[in-house]
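Asks: here is my input; please provide its structure:
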Amino acid sequence: MPNKLSSRLLLVALLLPPLVSAELAVTGVDGELERNVRAFAAIASEPCDADDRLIRRRYRTLEKEARTALEPFGYYRPAVETSLSRDDDCWRATVTVDPGEPVRLRNVDIRIDGPASTDPVFQELLSATALTPGAVLLHADYDRLKRALQVRAADRGYFKAAYSEHRLDIWPDQGMADVTLHFASGPRYRIGEIQQDQHFIDPAIVLGYLDLEVGAAYDASDIARAYRDLSDSAYFGQIEILPDVENAVGEQVPLRIVLQPANRIEYTVGVGASTDTGPRFRAGFRNNRINTRGHRFFTDLGASEVIQGLTTEYRIPLHDPRREWFSTTAAYSNEETDTFDNEAQRIGVRWTKAMGEKWLRTLSLDASRESFTVGDDRDTTLSIVPAINFDQKRSDRDIFPSHGRRLGIELRGTDESIGSSMSFVQAKVWVRFIRSFGQGNRLLARLNAGVTRSSDFAELPPSIRFFAGGDESIRGFDYDSLGPTDANGDVVGGDNLLVASLEYERHLKGNFYGAVFVDAGNAFNNTDLDAEVGAGIGIKWRSPLGPIRLYLGYPVSDSDKNPRVHLRLGADL
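Replies: As a prediction, the model looks like this:
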């Protein structure tokens, strides 16, 4: 029986028309004043079928509510008229307001006592306040400054700060108000002992991520940066950094760091596609914390029609784990293109260190074995290759940046005297540049250049030679299909590389963008650059997974070839 009754009540409720609130008309003011009058008016929330006595009781308070609603904006002497009527359908209340002249500030006495009086952060806060003699009294300005002083004090380590006097005196009849804010900052505390509440990783690793010095002045921005660095490390799942003011020693406050571990093991699976390599599959495994010293292990498996490979890395954090680490690597790859075949095994060591202005410097030493076929060149090489690499990436955001750049420089080489099958030295430079202008316009540019000098070019595997053509090179041409040729007309690659690209992107609708581009350059020997040119149009979709690009490239410099479609997924930089 109760279930049937509930069902009937629900049916009746669904069939009833929705409740309509009484109409409130506000004239004489607009904007924030009007909105506040409506917010204070209790009658506005009553439905049309409310009891007459309730409506009239609400109406009797309407004038007072309207006056109260105007006071935060400095209007203490308004003329307010109200009326109430009813037609066949609903009540209608009207408020007519003449706000009159606002109350203005007469005396403004704002004072900071203690060390904070010379703190630039507080000086900037006081210089920016709207509380000045002659200004209209806005309660929000008073409350905002009062709250801001307290927040800044907590952020800057003035943990004993308090108001010795805070008053807002208003004389509505005279149209004047006085502000008194006396703020005693007390001492600025400094960072004391750093206490860790965790037992799963070496405390020295945690300290390496903090960049906090005992004795330094407390600053919440430093604490926030330490929090971000700890979070980015992938070691920690829950993080708290708390100043222990109650146990401060003198003017030094201990920091209590409470950490919970993040999941050590991560698995990743992904699919993608490009016209260079066809459909591709990727799977990854990460152990982010092998031991208490914070060692990590990564492995990635990738497979496509053109390239198959497996890479592993064992990484050891050094003194500053955010900026410096040592790693050992091992990799296998097999690449089969229309130009060459190359099977490679490689082991190596790397020392990576972050330097100023977001530069990463990597010193490496790789030992590799490569079996390859390029044209008539068939060989198996052994090499020990030291290298130094500099890479910098700067952008306003990682995905869909409006402006940014990426710069890279690499120098590597080897010699037969250290056990390699060949001798060579090589330098490479790459640049990517993005700049937005106007509304919905973006310019993308890139440059790839390289120079190689070797004792015998025929001994160099494809991983050392330069080729051009493809999605990330010269569109309109097949992947790695451009470069010097042998006597049979087969592309064998070159000593040098110079490829440049310029692309204009225009917003179309929603997450879709149109593009036009021109690419030019080639791989070449000596100074014999025979530049190939590709140009075309494209469309881009900013998908939830990242940008997806589809281009139609025309081989401008070789009219005998057909246009080529290029599909690419991945970041712009």
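
Asks: CA atoms for contacts and neighbours, from now on please.
Replies: OK.

Asks: what's the closest residue to Leu569 other than its chain neighbours in contact with, if anything?
Replies: Excluding the flanking residues, the one nearest Leu569 by Cα to Cα, 6 or more residues apart in numbering is Ile548, at 4.7 Å. For Ile548, the contact set (Cα atoms under 8 Å, 6 or more residues apart in numbering) comprises 540-542, 567-570.

Asks: ok, and Ile548, which helix or strand is that part of?
Replies: strand 546-555 (DSSP states H and E).

Asks: pull out the buried positions in that strand.
Replies: Neighbour-count burial for strand 546-555, counted by 16 or more other Cα atoms under 10 Å, picks out 547-555.

Asks: which pair of the contacts of Ile548 spans the longest distance?
Replies: The span of these, defined through Cα to Cα, is set by Arg542 and Leu567 at 13.9 Å.

Asks: how much space is there between Val431 and Asp572?
Replies: Distance, Val431 to Asp572, using Cα to Cα, to the nearest Å: 12 Å.

Asks: next one: Lys428
Replies: 20 Å.

Asks: tell me where the stretch 201-350 of the chain has strands.
Replies: 236-243, 252-261, 265-274, 278-287, 296-304, 307-317, 324-336, 340-355 (DSSP state E, counting those that start in this stretch).

Asks: can I get those in a markdown table with distance to Asn107 and mean neighbour count?
Replies: Shown next, in a markdown table, are these (distance: least, Cα to Cα, whole Å; neighbours: other Cα atoms under 10 Å):
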| stretch | distance to Asn107 | mean neighbour count |
| --- | --- | --- |
| strand 236-243 | 38 | 16 |
| strand 252-261 | 38 | 19 |
| strand 265-274 | 63 | 13 |
| strand 278-287 | 65 | 16 |
| strand 296-304 | 64 | 18 |
| strand 307-317 | 60 | 19 |
| strand 324-336 | 57 | 18 |
| strand 340-355 | 53 | 19 |
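
Asks: let's see this one next to it:
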Amino acid sequence: MFHKPPAPAGWPALLFLSIAVVLMQGCSVLRGTPDEHDASTAQTRPADAGGPDAFALDVQSDDDAVREYLSRHMELQRFRQLPDLQAQELTRLLGAADANVRDLLATLGYFSPDITITLNDTPVPDKNTPAHTVQVRVLPGPRTHIASVDIAVSGDGGAGAQDLARRQAQLRRGWGLPPDAPFTQQDWDAAKAQGLRQLQERQYPTARIAESRADVDADQARARLSVHYDSGPAYRFGPLQIKGGERYDAEGMRRIARLPTGEDYSETKLLDTQQRLASSGYYDAVFLTLDTGHGDPQATPVVAQVRDAPLQKLIFGVGISTDSGPRLSMDHTHNRLPGLGWRAVTKVALDRERRLLSTDWTALPAADGWRWFTGLQLQREATGSFDVDSTRLRAGRTQSGNHIDRSYFLQHDTAKSHGVGAPASSSAISANYSWTGRYFNNATAPTRGWGLAGEFGAGTTLRPARDPFLRALLRWQSFIDLGRVEMGNNLRRSSRLSLRLEGGAVLAREGADIPVTQLFLTGGDTTVRGYGYRSIGARINNGELFGGRYMTVGSMEWQRPITVRGNRTDFESAMFIDAGAVADKPGDLSARVGVGAGLRWRSPVGPLQADLGYGLQSRQLRLHLRLGYTF
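Replies: So this is what the prediction gives:
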């Protein structure tokens, strides 16, 4: 029997333990025994080899977490299955086990444990039972807690001294390992890394940890932490340098990128710039870096490594939706029209409800960010109770900002309805302005923030008679935080309430023949669930469904992350109530209400939404599927 008394408490080599274990694999069976014989023995028995393990390992502790941690990470586990472990080698392993257990316990914050290691022979071993059992009894003792934390940030001084003091205060407020919290090596490393990350994300990309120290009083089970960050110089964005691109106008690409030259460095703004270039369609690959090795930190160049996209691209698509059934599509893109330099995107789409042919031409942005555009659309679509052939021709200018998109344009519409009792064919011309503000935390899968959009137009019908009209459409959406849901692994996600409102109106003489493309219909996946696509509209004299002059839509949805047995998932549950109404007179608006529940999945290609909605007036149950998010 082997018995080793507990070693006195001390400060272990916390930071180097895991690295040392990895480096010693295949090199030595024990620290301090790097001879080739030991290296040759540190190999586990093949899975198909016969015979029992060299020994069994039995870890005993009143603390389940300690027992599981030691059973998983003790170095003895590496040698249990050695095919020919000699008694002398086993004795040396046991001699090192005490220090190994103390090092492991220290990473959990236990610095004065009582450890007893014994080697017991199996009374009657057989071919399937190890001849020995190594028993490790552990009384971890008091767990060390944080007594104090000292965080300091220093840099180049001067004009940045006030900002460094403010950032230091922010780090202290958000420090992840506050006084009285249990000390673990993992939490200590994570807290330091989190603080460094906060500095590097904004203004100080070259910040580093200059010094860190954890002074542990094992007798008092208290730890005093200190970390000193060297911020390095404060950086500002300089010019954008595009490398690797030859096909497209570099100055035009810089205007698309909208790098905030002259502003303080921000990792978020750098990634936003990269995303704008990547989604522009002019490049197949984009990677942006701040060139901290050259130039003045107050005007640091940003280098964009790019790979040009083909001049032309043809994409065929096949899809299906609950609103319009199977869908076939073809998109052709020409990134630089000869003689004009504009981009042309031509689309052909065919589904159960619609047949579409369109082309949209867009110029590169000017120095002020505005760009010219024009477009033509030919469409046959099921609109209410009729099939409508329509055309739309528009031309104008548009501007996209970090949060706000604007456009103004002239538009010509024609509409011809088919069917018994269909309204007369009509056409109109209008001048329009649209404004969209997006203030969400994420453009593709938001969980916080709000958005507001408005479209305003004034025009006149051209046939069968001339009648002036005004048209307005407003949309609003907001996410309200309802508290955090524990997802496991120290991860929390918010439960939230999603609110959505939409309203539209067309003001004109009662008998004016407004093109149906300027009127309103609602219902479907993104408006009022529980009802078919654009199945909520106004009724004309013979009871047929048609577009109306007034529309209101409202939605309230509770979204909550889903955990499975305390483990995080990428799914969320949803419960909702939608309501919408369309009519030709405000007093005739009568709400159609849908209620239901759904599932959300954060898929690699975007948020996937599946909802089961029940229409209270239609008394029908409908499945609604949607991929992606737009506002």
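
Asks: could you get me the TM-score between them?
Replies: Here the superposed chains carry a TM-score of 0.74, computed using TM-score structural alignment, normalised by the length of the first structure; 549 aligned residues with a Cα RMSD of 5.0 Å.

Asks: before we move on, back to that, what about the helix or strand just after the strand holding Ile548 of the first structure, how far off from the second structure?
Replies: Going down the chain from strand 546-555 of the first structure, the next helix or strand is strand 564-569, by DSSP H and E. Average distance, strand 564-569 of the first structure versus aligned residues of the second structure after superposition (mean Cα distance after the TM-score superposition for the first structure): 4.5 Å.

Asks: quick one on the thing from earlier: need the strands of the stretch 201-350 of the first structure in TSV with distance to Ala69 of the first structure, can you?
Replies: As requested, the strands of the stretch 201-350 of the first structure are exported to TSV (distance: least, Cα to Cα, whole Å):
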stretch	distance to Ala69 of the first structure
strand 236-243	40
strand 252-261	44
strand 265-274	56
strand 278-287	59
strand 296-304	61
strand 307-317	60
strand 324-336	59
strand 340-355	57
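
Asks: check contacts around Asp405 of the second structure.
Replies: Neighbouring residues of Asp405 of the second structure by Cα under 8 Å, 6+ apart: 398-399, 435-437.

Asks: if you set the cut-off to 10 Å instead, what comes out?
Replies: Taking Cα atoms under 10 Å, 6 or more residues apart in numbering, we find Asp405 of the second structure in contact with 398-399, 434-438, 453.

Asks: between the buried residues of strand 546-555 of the first structure, which is nearest Asn291 of the first structure?
Replies: So of the buried residues of strand 546-555 of the first structure, ranked by how close each gets to Asn291 of the first structure (Cα to Cα), first place is Pro547, at 37.2 Å.

Asks: give the aligned equivalent of the closest one in the second structure.
Replies: Alignment note (TM-score structural alignment): Pro547 of the first structure maps to Gln609 of the second structure.

Asks: shouldn't its match be in contact with Gln559?
Replies: No: counting by Cα atoms under 10 Å, Gln609 of the second structure sits too far from Gln559 to count as a contact (11.5 Å).

Asks: overlap of the contact sets of those two?
Replies: Each of 572-574, 598-600 lies in contact with both Gln609 of the second structure and Gln559 under the rule Cα under 10 Å, 6+ apart.

Asks: break down the first structure into its helices, ranges please.
Replies: Secondary structure of the first structure by DSSP state H: the helices cover 2-15, 31-40, 52-60, 62-70, 120-127, 139-155, 203-210, 220-232.

Asks: the longest one versus helix 120-127: what angle between them?
Replies: Read that as helix 139-155 of the first structure. 180 degrees (axes from the mean of the first three to the mean of the last three Cα atoms, to 10 degrees).

Asks: who does helix 139-155 of the first structure touch, helix- and strand-wise?
Replies: Judged by 3 or more Cα pairs under 10 Å, 6 or more residues apart in numbering; DSSP states H and E, helix 139-155 of the first structure is in contact with helix 120-127, strand 162-171, strand 176-184, helix 220-232.

Asks: which positions in the top strand by length along the second structure come out as buried?
Replies: Longest strand in the second structure by number of residues (criterion: DSSP state E): strand 468-486. Across strand 468-486 of the second structure, burial judged by 16+ other Cα under 10 Å covers 468-480, 486.
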